[in-house]
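In: Have a look at this fold, sequence not included:
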């Protein structure tokens, strides 16, 4: 099948559920990204947001001779209505070549740019674990999802000193509330 953003949105809806809304964002250079939003997913009072269209940009990696592409998804308390801006900012950094798009990528100050008083400041990309998001295989492209996890300044320093996997293990051990942008840091 040919690469199709509508197919990505359909697959996302199948995997995430809910009643979707889509918002279009444009940066100063004219690049555009759509943000898919659903409320009460994966649980009540939590909203989920995903890029649709970031996969237009190659990650310069291949799987079985197909160009690897990615979309970013994240979830937060539904009252954090600027979260879709955070996700779009992360996407624009990838689109502009300012950040890679792979597990372990940190978008510095992504949250702090919108919520100055919250404990979480940055976004860390991980393998999705909230839903069974299925990758999409097109004729020439392979599209996957990466989950954006909010992290604090001290967690970022732990990540720099100890690596992505140790931070992830610490999050699992402490059972962090990934939806809470103002949770207490684990370190």
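Out: That came in fine, so what should we check first? This one's a predicted model, so the numbers in the text were calculated from it and none came from an experiment. Numbers count the residues shown, from 1 in each chain.
In: CA only for contacts and neighbour counts going forward, please
Out: Will do.
In: Go ahead and confirm residue 95 touches residue 55.
Out: No - if you go by C-alpha atoms under 8 Å, residue 95 and residue 55 don't touch, sitting 9.4 Å apart.
In: Please say which of these two ends up with more neighbours.
Out: residue 55 (26 against 21; other C-alpha atoms under 10 Å).
In: Now do the contacts for residue 134.
Out: 11, 15, 144 (C-alpha atoms under 8 Å, 6 or more residues apart in numbering).
In: want to compare, so here's the second one:
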């Protein structure tokens, strides 16, 4: 579980530059919130939140600070890029910041590489226990600027964003069985309402 902290720690210049980059993609008026892990007091993550982005009634989110973690593949090799997570959800889902913060904590604690097609289990269900889509699927961002979320590069640091989309148990099983391309094909075919946390599975 995560809790909302009263204020963020002082950000570094690079941290600020990444925040400005994400805001340039989202547009609008920014709010930065700090989320703390309930059990590990030294573990925290900032989230940039922008109302009415990319459309009215939606909120755009980006983690700020996940880039500081060097995530590694199964063979021990470090990812060539650092990452941040992003998402867009309706403004009435007021715990979605907690969901995304929990996803970031999962990566920070595990140190496992995250790439398009990765799944972070249980992040949605932790805050929305009645959901039919308890997991987060990570994909190339598609919700902003016609499907473009430019990478950030400064001082030798390369950062790319992954968009977090809620998926069902059956959809997770499809990824594990046939690969993430099969899930993306099914999502494109059925066009589910990804904002509905009680939607039917596409498979």
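Out: Yep, that arrived. Because the structure is a prediction, the values reported are computed rather than measured.
In: picking that back up, inside strands: which ones of the contacts of residue 134 of structure 1?
Out: Of these, the ones assigned to strands by DSSP state E are residue 144.
In: is it possible to export the contacts of residue 134 of structure 1 to a markdown table including distance to residue 75 of structure 1 and neighbour count?
Out: A markdown table is the format used below for the contacts of residue 134 of structure 1 (distance: C-alpha to C-alpha, whole Å; neighbours: other C-alpha atoms under 10 Å):
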| residue | distance to residue 75 of structure 1 | neighbour count |
| --- | --- | --- |
| 11 | 17 | 16 |
| 15 | 14 | 13 |
| 144 | 17 | 19 |
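In: Show me what residue 75 of structure 1 lines up with in structure 2.
Out: Here residue 75 of structure 1 is matched to residue 88 in structure 2, going by TM-score structural alignment.
In: pretty sure that match contacts residue 57?
Out: No - checked against C-alpha under 8 Å, the pair residue 88 of structure 2 and residue 57 is beyond contact range at 10.2 Å.
In: Neighbour count for these two, which is higher?
Out: Legend: neighbour count by other C-alpha under 10 Å for residue 88 of structure 2 and residue 57, higher for residue 88 (26 against 12).
In: In terms of helices and strands, where is the more buried one?
Out: strand 82-90 (DSSP states H and E).
In: what's the mean distance for that strand versus structure 1?
Out: With mean C-alpha distance after the TM-score superposition for structure 1, strand 82-90 of structure 2 departs from structure 1 by a mean of 0.7 Å once superposed.
In: Could you list the residues in contact with that strand?
Out: Residues contacting strand 82-90 of structure 2 (C-alpha under 8 Å, 6+ apart): 53-54, 57-71, 96, 100, 104, 114, 141, 143, 157-165, 195.
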